[in-house]
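> give me the fold of what follows.
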Amino acid sequence: MDSGLDAAASRWEWLNLTHLVERAGLDPDRPAVIMDGTVRTYGALRERCRRVANGLLALGIGRGERVAVTSGNRIEYVETELGIAGAAAVMVAMSWRLAAQERISLLAHSQARVVFAEARFVAPIAAARAAGELPDLLRIVAFGDAAENVTEGADEEFEDFCAAAGTEVPACAPPRLDDPHEIIFTSGTTGSPKGAVWSHGTVLWNNIQQVMDFGLRPEHSNYVMLDLNYIGGRHDFTLALLHQGATVHVRRSGGFDAAEALDYITANAVSHVLWVPTMLYDVLRVLDATPYDTSGIEMIMCGGAPLSRDVAERARAAFPHTRFVQVYGLTEGGGTTTFVPDAYLTTKLGSAGKASLHNEIRVVDDAGASCAAGTVGEILVRGPAVTPGYWQDRDATAATIVDGWLHTGDLGHLDDDGFLFVAGRSKDLIITGGMNVYPADVEAVVRAHPSVHDVAVIGLPDERWGERICAVVEAEPGHIVDEAEIIAFCRSRLAGFKKPSSVRVVAELPRTLSGKVRKHLLRAEPYPPA
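Below is the predicted model:
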């Protein structure tokens, strides 16, 4: 039957990320982004985004060409991102924590045409370009001011770049919903990072999902304490709140200080925060010693690792007026792929929750069949906030996205109520004496010992058993970890084949920006034989 409609007409494909500042109805005088006392209203943010876009177009940056940003948190980050979107270019979000050669390698891999770089990163980039290592790099634009000596090696300074460009609507064909918006290099808990692509639609659907799942409103605000280059910095609360016309507060990168965070949040009536578990532990220690009025905090999102019962109960007591959501997200699958509603925080302890709005999850066995409740398998995700693939890596894309389902590489199970429990990365599975050991099971027990602040369980080569279990422990402040005591503690609470055969104490576990332990680095450390 002929419906009389044009099936090819796409009434939504013109949507793109610039609509966060270009849409009608925004209050131009409302604060959009605040940092270090500097306020960008929505009107000023729109103007700055247009200047960035027009500056890029003046350089001849074409549709889909890559523009990198390598900087710690700063107020210019958001306007640069939206300006790149306005020029229909693709942002390459790079961690400021990279070593110089890592940064240069990612610039080369992405064939970046322009890089917006913090002043301290400019000289090595300029040297690499001069040496012919970055043949595609046309322009280096430095964030900073004259006091930071930004001119050495840079082509121009950011404020000059913006001042030379106009504030008119960029004269280019706007990006479409499925066009790539950014490349985010994955955190690399299992090795070398890959460039996951987020389209304009991926970002917008992620925003819509969080607005609806978490009830975000224009009067809300958040305080960004994670790096903006990281998925948790922008894609958890931040862009979703800008989508609603709300206010985003940004903290400078590095050196989390729980007391400073509480001071700022309470003084500025911040309503929403994201803390990874290590941050929440520090916050609770401060609250144990110093009272704060936390009644204005409406929601705390926690992700990166499950909360222990002790921490969940302490958090409940410390923030009696606050909704808690525990989330499971990944660079390829959206900022909040699943979440545990506040009402289930303690009754579904350790769970990653149920699928977020518009998402679907499955747990499958090696043959791809759905696992029964309680049976561990690989976690699969499908939804509009899932990556379309990896940048210039068709093989990795084909292996990871099969029939529309993202194969996460994470192991987990669903309980009888459909709540997801994550057991760990498939590459972290320990096989000892032919028995499968999921590190999360052992970690939950070791973490319950009063002398243990946090733990990562890894498998080490063993001539007899194939692998042996090692618990790498951070001590609770003021406590001494005794190896024999930890092993005995586990022996009484775990099957014999699951207990650690050794315990190693470290000052600090190596982590990604999301708080996940980089176990491949722990396994690479030299260990004495059992």
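> only C-alpha atoms for contact and neighbour calcs from this point on.
Fine.
> show me where the stretch 201-350 of the chain has its strands.
Assigned by DSSP state E, counting those that start in this stretch, the strands in the stretch 201-350 of the chain fall at 221-224, 247-250, 272-275, 299-303, 323-330, 334-340.
> all helices for the stretch 151-300 of the chain, in order.
Ranges of helices within the stretch 151-300 of the chain are 158-163, 200-214, 231-234, 238-243, 258-267, 277-289, based on DSSP state H, counting those that start in this stretch.
> to compare against the first, here's the next sequence to fold:
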Amino acid sequence: EWMEAYWGASKAGFVPVNINPRFVAEEIRYVLEDSDSVVLFMEDRWIDPIEEIRRDLPLLKDIIVYNAPGYSPRKHPSDPIYEDYEDFMQKNSGSKPKLGWEVRNDDLCFLMYTGGTTGWPKGVVYDNWNRAGSMRWGMFAQMMESGMPLLAGYLLKNPDFAAGMANLVENAKIPLLSPLIARTMNAIAGITSKNEGLRNILSAVLTSDQSRRLVFQYLFPYIFGQPISYALFGGHWKHVAPLPLMHGAGYESCFCWLCLAGITQIFPVPGQPFDAKEYWESVEKNRATMSTVVGDAFVIPMLEELDRATEEGRPYDLRSLTIWVSSGVRWSAHLKEKTLKYMPNAFIADAYGTTESGLANMSPVTSGMKAEEIPEHTTDVTVKLHGPHTGNHLVLDLDTGEPAKPGCKHAQFAFAGPMGLGYWKAPSKTKKDFVTIHGERYFLVGDEGYVDDKGGFHLQGRGGSYVINTGGEKVYSEEVEEKLRAYPKVRDAVVVGIPDERWGEAVTAIVELEGREKATEDEMREYCKGEMAGFKVPKHFIFHDVVRAGAGKVMRPENIEIVLKELKKK
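I've put the predicted structure just below:
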């Protein structure tokens, strides 16, 4: 239903808007009101929060309700604003509707909400050209070409990885051609893995500017995103999507594979909460070739299930899974190493991107690498890109404002290529974050770090407002602090992120109580659950005085030190 509603709206020239299903009623109201939404498609399990707010939304005219697989069905209220999805589809099925307007490339086509610096979500505006071009070619071309120097080296050096790529080619089931190419790839890897001189020569040829220009500028756009790729790969290559489609990583991975080559999308049931056993059963049953996850938050329970299955004598057959990509949160090196022990023929990769820009670069890893050899939070922007709908990213020296040079200690990543037009109803922020440098348009991601001696950008943190990245979700401290301070017993509060093995960062609150007031963690947690989405609710509450500077500024390093000391006591 989500897919049908999205594609139908897009074909008709309407503007889809994403809503995080973990939002509470007030957060949902904000997005619907801010986006000027007039029609809402929703699962029936969200009837209660919608009933709380719909009368406050005068523009909202229709609510189309459906039941998602794996959840008990609910009847919607009898109010005329509600309509059953199947009734809606039957009533409007038949011949192609005649539109009274033309859908053009420069039309607004998607309003994608992400977290805002004030804590409220902000909508990123896309037109058809930037969104469709990015999905059809841009993101995949950018990721593959940026990762090509590493992938070419792995392909020539690692026979296990070459066998995995050959298996992916063979799964395309192109008569005569697939098995021929697969055998050739295995034969070449068998020779080059033992001959360093030949490997170096072939690697230099494959990664040369001329070769990449030939592949990505002249061949790629005439094969992928075209009827020929849909005929060759559609139904043969399969992608397991455990991520919610409203999330940038889930949306972009699914639609990128769909638009690129008609790749089948597989959604584990039920969609929430995530079930690692159901995920691996979906991979095995459907012989999935690729998947997308969100860092350690997903990988830890996935590996635990693989360990458990092995111990219980029911190991999963993962030989079909060749490409495993993560985006949105840290994927620790030691977990990458362990993952590849279960999937020695695959390549796994961190994909780096944002809601405002889509996926930008890829840092691939294959079996045989030790944890200390695996790069973390590294993006090589020295690779010049040639693919359609791509752009050459930039790292800025924050001290000079000019492009950063190798060795720069204070740098910021700037994204190029297809990107949003700006923020909905936020011209000042649009002007600040979407900039033109030397005649080229860039999005200033806000991610800061340093540039190594080889030109690789190493991410260290996000500048500006304090942002906590927990399980792939962005939590802005100001929003949670504001809610905490509204509780009658609370005098002051500060929210920080502390390292967490599963979530990347755990949202943690220091709560300073009024006078002689007393409160418990459970009490505070229950209060927060009614005020904000679950992922924003602090996982730890520390009752302690908040440390501030003389001018009232929160001293976050000192507060984090307090948190760590108090947690050790527990």
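> point out the most buried one among the helices of the stretch 151-300 of the first structure.
Greatest average neighbour count among those goes to helix 238-243 (a mean of 24), per mean count of other Cα atoms under 10 Å.
> average distance between that helix and the second structure?
With mean Cα distance after the TM-score superposition for the first structure, helix 238-243 of the first structure departs from the second structure by a mean of 3.5 Å once superposed.
> what's in contact with that helix?
With contact meaning Cα atoms under 8 Å, 6 or more residues apart in numbering, helix 238-243 of the first structure is reached by 20, 32, 206-208, 210-211, 216-218, 220-222, 224, 247-248.
> about what we covered before: so which of the helices of the stretch 151-300 of the first structure gets nearest Val422 of the first structure?
helix 277-289 (15.6 Å; Cα to Cα).
> run the angle between the closest one and strand 299-303 for me.
If you take axes from the mean of the first three to the mean of the last three Cα atoms, to 10 degrees, helix 277-289 of the first structure sits at 130 degrees to strand 299-303.
> contacts for helix 277-289 of the first structure next, please.
By Cα under 8 Å, 6+ apart, the surrounding residues in contact with helix 277-289 of the first structure are 256, 258-259, 262, 302-307, 311, 314-315, 318, 515.
> before we move on, back to that, the helices of the stretch 151-300 of the first structure into a markdown table, with extra columns for distance to Val503 of the first structure?
Shown next, in a markdown table, are the helices of the stretch 151-300 of the first structure (distance: least, Cα to Cα, whole Å):
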| stretch | distance to Val503 of the first structure |
| --- | --- |
| helix 158-163 | 50 |
| helix 200-214 | 40 |
| helix 231-234 | 32 |
| helix 238-243 | 40 |
| helix 258-267 | 29 |
| helix 277-289 | 21 |
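> nearest to Arg113 of the first structure, out of those?
helix 158-163 (15.2 Å).
> can you name every helix or strand that the closest one contacts?
helix 42-58, strand 139-143 (3 or more Cα pairs under 8 Å, 6 or more residues apart in numbering; DSSP states H and E).
> who wins for proximity to Thr338 of the first structure among the helices of the stretch 151-300 of the first structure?
helix 200-214 (10.3 Å).
> relative to strand 323-330, how tilted is the closest one?
Using the same axes, to 10 degrees: helix 200-214 of the first structure against strand 323-330 is 150 degrees.
> what angle separates helix 200-214 of the first structure from strand 334-340?
Going by the same axes, to 10 degrees, helix 200-214 of the first structure makes 30 degrees with strand 334-340.
> can you list the neighbours in contact with helix 200-214 of the first structure?
15-17, 175-181, 216-217, 235-237, 239-241, 243-244, 334-336, 356-358, 384-387.
> any figure for the gap between whatever residue of the first structure lines up with Leu111 of the second structure and Val197 of the first structure?
Aligned counterpart of Leu111 of the second structure in the first structure: Ile183 (TM-score structural alignment). According to Cα to Cα, to the nearest Å, Ile183 of the first structure and Val197 of the first structure sit 5 Å apart.
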